[in-house]
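*Asks:* only the shape, not the letters, is given here:
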């Protein structure tokens, strides 16, 4: 391995840095990785090193550090396996170097070649008014075939956002705008909550640098005070949970800077009047069949200690979000009359919440309701892709509309739960059941009450 680096990089410090980052990547490979998997990762690394030998990032760093880090994000932060790691290492070689897709196919096989093809931008000679939109449409066409293409693309965007500082200001704004418009909602839709929050924070850092720095500074100044409050808040909960015999861990975490900024903006109050700057999370270690009962048992403990606000209860354990998210959320009145959000979930639910559909597929079959919701969403994406008459920008608009981040859950008279975007009307619900039902709908009854067709569902 060092021989490959020595032939290309004369600077010893750079060789050491690349080798250190590569070894860090290797440590993320799962124990189940076969010898063939490890050989493919090594071959992909060597090919990427040689292909990107003459390239540098805007920061001046060797370009190879970018695909290594994208591969690490895929493995460690999203939970993808060796095949995706290989594709991530190779994601820029066809676009930026002399390596062809046929070379990839010969060396790594059809499956990895397909992933790399999905990640390769359209040929620069392609004549389009909006090449970025065309490129995004191509990537999305692979979503319905192999979701890993889009997950790798999100990892690529995350690393680009983390290292945006070396770019000219106008490019930073362009990339941040595109990230905020498409990639953050897409990460949310695929259940990657941590990545979605980080992308939004990084966008805010670019578009509103003074606001970002001001909130970051105030969070830093109140960090110690917040830690003391969280400790005081969780002590009585821990005592009660210990009595139940449940295995659990409990932690407090600050809200993201972008979510705090959204509250300041929507509530029109200063930072000092935002009380729920953090959330407390209780994560239970219980067998699958006990998950629901254990979550409600923990909820009972929390609400025995602190008074809850009933209207702030969100039950995504009984009715998971369509991106796989499961959790019980409640807001209680803690010490000193402060509102505190408490999230209750199991270790499995937490992994799905952090790693999205990569973790969801690992547990596939456990929650058929979530699986069917995701499949229904993929069907909608397929329909959009099949509309050949729409131009790329129209497609992006339709897809963005499809990426609703807030949802309402509506139960049919037969007890089926239907998921619609927030703001959907009673007539939208009728069309959701069937187009014929929508066309012939004359009246709608909600909770035993006749409502107008334009009534917004709650």
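*Replies:* Looks like it arrived, so ask away. Being a predicted model, the structure only gives us computed values, none of them experimental.

*Asks:* please count neighbours and contacts with C-alpha atoms only from this point.
*Replies:* Fine.

*Asks:* now the strands for the stretch 251-400 of the chain?
*Replies:* 278-284, 307-308, 314-315, 328-333, 339-346 (DSSP state E, counting those that start in this stretch).

*Asks:* kindly report the same for the stretch 101-250 of the chain.
*Replies:* Under DSSP E, counting those that start in this stretch, the stretch 101-250 of the chain gives strands at 248-254.

*Asks:* center of this structure, which residue is that?
*Replies:* residue 192 (1.9 Å; CA atoms, centre = their mean).

*Asks:* list the buried residues in stretch 321-336.
*Replies:* 321-334 (16 or more other CA atoms under 10 Å).

*Asks:* and for stretch 377-385?
*Replies:* Going by 16+ other CA under 10 Å, stretch 377-385 has these buried residues: 377-378, 381-382, 384-385.

*Asks:* next, format those as TSV and append distance to residue 424.
*Replies:* TSV is the format used below for the buried residues of stretch 377-385 (distance: CA to CA, whole Å):
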residue	distance to residue 424
377	16
378	20
381	19
382	22
384	19
385	23
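
*Asks:* which one among the residues you listed gets closest to residue 74?
*Replies:* residue 378 (21.5 Å; CA to CA).

*Asks:* which stretches of the stretch 1-150 of the chain form helices?
*Replies:* 2-8, 12-26, 35-51, 65-72, 82-89, 93-96, 101-108, 110-119, 131-143, 148-162 (DSSP state H, counting those that start in this stretch).

*Asks:* if we can go back for a sec, okay, the strands of the stretch 251-400 of the chain in CSV with distance to residue 104 next?
*Replies:* Below are the strands of the stretch 251-400 of the chain laid out as CSV (distance: least, CA to CA, whole Å):
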stretch, distance to residue 104
strand 278-284, 43
strand 307-308, 57
strand 314-315, 46
strand 328-333, 45
strand 339-346, 41
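
*Asks:* this is the comparison structure:
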């Protein structure tokens, strides 16, 4: 498109004469970021902004110039990923830049897509930096950007970032994982995964199901984790089999054939098609036992699901075009709108209450370290999206905000429960508030049970404002 050509001309001219630490012309960086996003299927607006993402920060090009030449969407994306100056913010520049970026992402998820691609290319070329700077950047990538890539479903970027960080922070373990992968790659005979893939193809062909079957090798971090769980790795542990089909119904047809012709490992079955993950991910997960007793893990998905599994929100194209997300009413149920998922809304809510950059930075890392996402039901028919391990305290603050200071207990699935009760996915929760006029207030103990930053910040703020108040 013409806009891409014009963006490249402006980026090349404005960065001309600038060099990267590697000695390459600076234009190689925005070009590489754009190619990463193009490979994931990003649309033109994102690609134009990717080409220009460093112009306002590092050259004489102004945001007004970008706005005039490329329009408000591109200008918003470029502004969203532009760093704040250390001259103005000092040590707070990095956390405040992330805060600004997250707020911008709340209005347009493409901001974070560009930041993730930007960090991936910088991580690929990190070897030219001093070792201590490599470690610092790798730690921030591990604590903040990899969890954000996971939450946005951009698996292709997440797995490569994980391996690059792993190589810097744990070089010996990384080398061991590489050795295991290389040893099996160099084996002359086809491995058990290749044999099983061949059998799958025969079974599905005979059943009249059109499907592609391929081996998905595990990346280095995944190999390291599996080795930690299972000890010595066998050929079947080095990857999973991916079966891709055309229609949703074909996924279940494949599942039926595989479970009929092989022995399924029932405990390994998960249906993320009927119940997608919070980051848009859909697939059937299963595992089958071979005749020799070895267990092979299997993923079954449509080609469209595969694109979304790899590219997450990037696969939405322009998520703000009418009908792009396939969601009729983005406000119907939390998490229904993939452009404003529940975890992001929650993060944006609590960051407003973070009193300073240090609190924001440490709380952001704590929040992103939470595993998984659960949905609990309110008795008024609504839902709450909470991190795994959340308690009734978290549900109370998610539902009532600072009104939860008056919470005295809860009902979970109709039964009375303490505020410390940990909630499970699918629970129905009703926080109980003290009657008006009753003297109810937070206890310091609540901090031990609160997992969400919104709850922890609100409780700490109340306790700080009432230092002499006796615990209830």
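*Replies:* Looks like it came in fine. The structure presented is a predicted model; accordingly, all values stated were derived computationally and were not measured.

*Asks:* contacting residues around the residue nearest to the centre of the first structure?
*Replies:* Going by CA atoms under 8 Å, 6 or more residues apart in numbering, residue 192 of the first structure touches 78, 353-357.

*Asks:* what of residue 334 of the first structure?
*Replies:* 233, 306-307, 340.

*Asks:* and whatever residue of the second structure lines up with it, how far from residue 296 of the second structure?
*Replies:* Taking TM-score structural alignment, the alignment pairs residue 334 of the first structure with residue 290 from the second structure. From residue 290 of the second structure across to residue 296 of the second structure, the span is 7 Å (CA to CA, to the nearest Å).

*Asks:* check residue 325 of the second structure too.
*Replies:* Distance from residue 325 of the second structure to residue 296 of the second structure, by CA to CA: 34 Å.

*Asks:* more crowded one of the two?
*Replies:* Taking neighbours as other CA atoms under 10 Å, residue 325 of the second structure and residue 296 compare with residue 296 leading, 23 against 18.

*Asks:* would you check that that one makes contact with residue 240?
*Replies:* Yes - under the criterion of CA atoms under 8 Å, residue 296 of the second structure makes contact with residue 240 at 6.7 Å.

*Asks:* overlap in contacts, these two.
*Replies:* residue 193.

*Asks:* how about the contacts made by the closest residue to residue 134 of the first structure other than its chain neighbours?
*Replies:* Distance criterion CA to CA, 6 or more residues apart in numbering; nearest residue to residue 134 of the first structure, sequence neighbours excluded, is residue 392 at 5.3 Å. Applying CA under 8 Å, 6+ apart, we find residue 392 of the first structure in contact with 130, 133-134, 137.

*Asks:* now which residue in the second structure aligns to residue 99 of the first structure?
*Replies:* So, by TM-score structural alignment, residue 99 of the first structure is matched to residue 61.

*Asks:* number of residues surrounding the residue nearest to its match when sequence neighbours are not counted?
*Replies:* Closest residue to residue 61 of the second structure apart from its sequence neighbours, by CA to CA, 6+ apart: residue 55 at 5.8 Å. Look at residue 55 of the second structure: counted by other CA under 10 Å, it has 23 neighbours.

*Asks:* quick one on the thing from earlier: just give me the neighbour total for the match of residue 99 of the first structure.
*Replies:* 17.

*Asks:* stretch 297-310 of the second structure: end-to-end distance?
*Replies:* End to end - CA to CA - stretch 297-310 of the second structure spans 18 Å.

*Asks:* how close does the match of residue 334 of the first structure sit to residue 197 of the second structure?
*Replies:* 11 Å.

*Asks:* go on, residue 73 of the second structure?
*Replies:* From residue 73 of the second structure over to residue 197 of the second structure (counting by CA to CA), the distance is 45 Å.

*Asks:* who has more neighbours, these two?
*Replies:* residue 197 (21 against 15).

*Asks:* in contact with that one, which residues?
*Replies:* Residue 197 of the second structure touches 213-215, 241, counting by CA under 8 Å, 6+ apart.

*Asks:* show me what it lines up with in the first structure.
*Replies:* Using TM-score structural alignment, residue 197 of the second structure sits opposite residue 234 in the first structure.

*Asks:* residue 272 of the first structure -> the second structure?
*Replies:* Match for residue 272 of the first structure (TM-score structural alignment): residue 233.

*Asks:* how much space separates its match from residue 226 of the second structure?
*Replies:* 8 Å.

*Asks:* please work out how many residues are found near the closest residue to residue 255 of the first structure other than its chain neighbours.
*Replies:* Excluding its sequence neighbours, the residue lying closest to residue 255 of the first structure (CA to CA, 6+ apart) is residue 278, at 4.9 Å. When neighbours are counted by other CA under 10 Å, residue 278 of the first structure registers 19.

*Asks:* my guess is residue 278 of the first structure meets residue 341, correct?
*Replies:* Yes - counting by CA under 8 Å, residue 341 is a contact partner of residue 278 of the first structure at 7.3 Å.

*Asks:* so what sits against both of these two?
*Replies:* With CA under 8 Å, 6+ apart, residue 278 of the first structure and residue 341 have no common neighbours.

*Asks:* what's the match for residue 134 of the first structure in the second structure?
*Replies:* Checking TM-score structural alignment: residue 134 of the first structure goes with residue 96.

*Asks:* I'd guessed that match sits against residue 84; true?
*Replies:* Yes - counting by CA under 8 Å, residue 96 of the second structure touches residue 84, with 7.3 Å between them.

*Asks:* sorry, back to before: do you know how far the match of residue 197 of the second structure is from residue 425 of the first structure?
*Replies:* 41 Å.

*Asks:* same question for residue 321 of the first structure.
*Replies:* Distance from residue 321 of the first structure to residue 425 of the first structure, by CA to CA: 19 Å.

*Asks:* what does residue 379 of the first structure give?
*Replies:* 22 Å.

*Asks:* before we move on, what about residue 200 of the first structure?
*Replies:* Taken as CA to CA, the span from residue 200 of the first structure to residue 425 of the first structure is 29 Å.

*Asks:* more crowded one of the two?
*Replies:* For residue 200 of the first structure versus residue 425, neighbours defined as other CA under 10 Å are more numerous around residue 200 (20 against 17).

*Asks:* now residue 67 of the first structure, nearest residue through space, not along the chain?
*Replies:* In space, residue 67 of the first structure is closest to residue 89, 4.8 Å off (CA to CA, 6+ apart).

*Asks:* what's the counterpart of that neighbour in the second structure?
*Replies:* In the second structure, residue 89 of the first structure lands on residue 51 (TM-score structural alignment).
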